[in-house]
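Q: With the input below, show me the fold.
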Amino acid sequence: MINRVVTMQRVLGQRFYSENKRVFLRKLKKFQSIGTNDLLPSECFDNRVVLVANTASKCGFTPQLGSMQKLYEQRRERGLTVLAVPSNDFGQQEPGEEDEVEKFYKNEYKVEFPITKKSKVIGPDAHPFFQALEEHYTSEVAPTWNFDKFIIDHTGDLRAVYPNDVDPLDPDVVELIDGLLDTLPQNKPQK
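A: Predicted coordinates for the structure are as follows:
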């Protein structure tokens, strides 16, 4: 089910959730690490739940980087990857060079989770992950501002979209992530 204060019914009309898109894992694997041309390692995505946020250093929601880090610290061993995608698309709030962005995230918020190269998140030049959001769902699912959050399950399906004003540590977000982490093969009780 997709959450964005917009339900899956509204976003997809009469399509049922069982129509798993499973396309997002391939798109996630196209992200490059900040400051390099290297793709992020597959281990960031394989058999993991991924929270993707389009981020910006100069935004009123920037303190959510601290919440993202805390969530990552608490759940990375269970299979959560948090992914920051710096973007200057909204309000020109990520104007710095990549080395400045990385330094700010790591120094100010102690970010240990992966940070991608600066990317477009809207429009025809958007990163393939963000293009797929709109292509496979609708423009209502695409980012509307900095710090929109997208949760992808281990099969590569989009499971939730939370708007920028929802903190990553909001109980609804945490409950959904914990439920998805419980479905990971490595977290299921051995029989």
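
Q: can we go C-alpha only for contacts and neighbour counts from here?
A: Fine.

Q: ok, the residue nearest to the spatial centre of the chain to residue 9 distance?
A: Nearest to the mean C-alpha position of the chain, by CA atoms, centre = their mean, lies residue 52 at 0.8 Å. Between residue 52 and residue 9 the distance is 22 Å, computed by CA to CA, to the nearest Å.

Q: now the other sequence, so there's something to compare against:
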Amino acid sequence: MRQLFLTLCALVFASTAAMAETTAYDFTLTGIDGKPMPLAQFRGHPMLIVNTASECGYTPQYEDLEKLWLAYKDKGLVIIGVPSNDFGGQEPGTSEEIATFCKVNYGVTFPLADKTVVKGDKADPFYKWAGEKAGALGRPKWNFHKYLIGADGRFIDWFSTPTKPMGPKITAAVDKALAAK
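A: Model (predicted):
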């Protein structure tokens, strides 16, 4: 009888742990305005979260990220730019300078986070979680690394720096994520 009880307890614990799986909604970034940006506010919407930099050779991707945002925001996609100075010191500006740069040069209207550490031991908790889900190859190696999160807050996929935001790889993945919501 005791063994049956222990087995049932183990099953209940395992199913409770599975139900309590960590998702992107458990994390909060800081917005470019300095206010908390809980990812839970985007519940029910797929998210493309991209670490960005203003002085990088890939900085023109802001233009395609804005195009993707405009093409998909009414369908439910959320894009979040996460400025980071982790790679080559290519995001040295203040929050205000970053926001102005993005608006003036690329017309960015999608949400931006404040400058965030995205790699290593000091990485933001969201980036630690996403990097764990993506595996060693899927962790940011440079600016404009992209994570796709499902409408349920679960990790879907990652896209390396050179992957174009309006390219078929990302748009197909976004279409699939939107169809699943």
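
Q: Send over the TM-score of the superposed chains.
A: The TM-score (TM-score structural alignment, normalised by the length of structure 2) is 0.84; 163 aligned residues with a CA RMSD of 1.9 Å.

Q: returning to that earlier point: the helix or strand harbouring the residue nearest to the centre of structure 1 maps to which residues in structure 2?
A: Here residue 52 of structure 1 sits within strand 49-55, counting by DSSP states H and E. Aligned by TM-score structural alignment, strand 49-55 of structure 1 falls on residues 46-52 of structure 2.

Q: Secondary structure element holding the aligned residue in structure 1 for residue 176 of structure 2?
A: In structure 1, the residue paired with residue 176 of structure 2 according to TM-score structural alignment is residue 179. According to DSSP H and E, residue 179 of structure 1 maps onto helix 171-182.

Q: Which strands or helices does that helix pack on?
A: strand 49-55 (3 or more CA pairs under 8 Å, 6 or more residues apart in numbering; DSSP states H and E).

Q: what's in contact with the strand it packs on?
A: Outside of strand 49-55 of structure 1, the residues within contact range by CA atoms under 8 Å, 6 or more residues apart in numbering are 62, 79-87, 94, 121, 143, 146-154, 177, 180-181.

Q: on that earlier part again, give me the mean deviation of the strand holding residue 52 of structure 1 from structure 2.
A: Strand 49-55 of structure 1: mean distance to aligned residues in structure 2 after superposition is 0.4 Å, counting by mean CA distance after the TM-score superposition for structure 1.

Q: What's the first helix or strand after that strand?
A: Downstream of strand 49-55 of structure 1, the first helix or strand assigned by DSSP H and E is helix 64-75.

Q: which bit of structure 2 covers that next one?
A: So helix 64-75 of structure 1 sits over residues 61-72 in structure 2, by TM-score structural alignment.

Q: In that stretch, which residues are buried?
A: Going by neighbour count (16 or more other CA atoms under 10 Å), the buried part of stretch 61-72 of structure 2 is 61-70, 72.

Q: do the same with stretch 83-101 of structure 1
A: 83-90, 93-96, 98, 101.

Q: before we move on, what about stretch 139-147 of structure 1?
A: Neighbour-count burial for stretch 139-147 of structure 1 [16+ other CA under 10 Å]: 141-147.

Q: now swap in stretch 105-116 of structure 1 and tell me
A: 105, 109, 111, 113-116.

Q: Kindly report the same for stretch 154-173 of structure 1.
A: 154-164, 166-168, 173.

Q: Return the subset of these lying in strands.
A: 158-162 (DSSP state E).

Q: Quick check: the nearest residue to residue 34 of structure 1 once chain neighbours are set aside vs residue 27 of structure 1, distance?
A: Among residues not flanking residue 34 of structure 1 along the chain, residue 117 sits closest, at 3.9 Å (CA to CA, 6 or more residues apart in numbering). Plainly put, residue 117 of structure 1 is 14 Å away from residue 27 of structure 1 if you go by CA to CA.

Q: now swap in residue 35 of structure 1 and tell me
A: 20 Å.

Q: and if you look at residue 101 of structure 1?
A: To residue 27 of structure 1, residue 101 of structure 1 is 23 Å away according to CA to CA.

Q: Please apply the same query to residue 85 of structure 1.
A: 13 Å.

Q: what range in structure 1 matches stretch 81-99 of structure 2?
A: Counting by TM-score structural alignment, stretch 81-99 of structure 2 falls onto residues 84-102 of structure 1.

Q: measure the matching stretch end to end?
A: End-to-end distance of stretch 84-102 of structure 1 (CA to CA): 10 Å.
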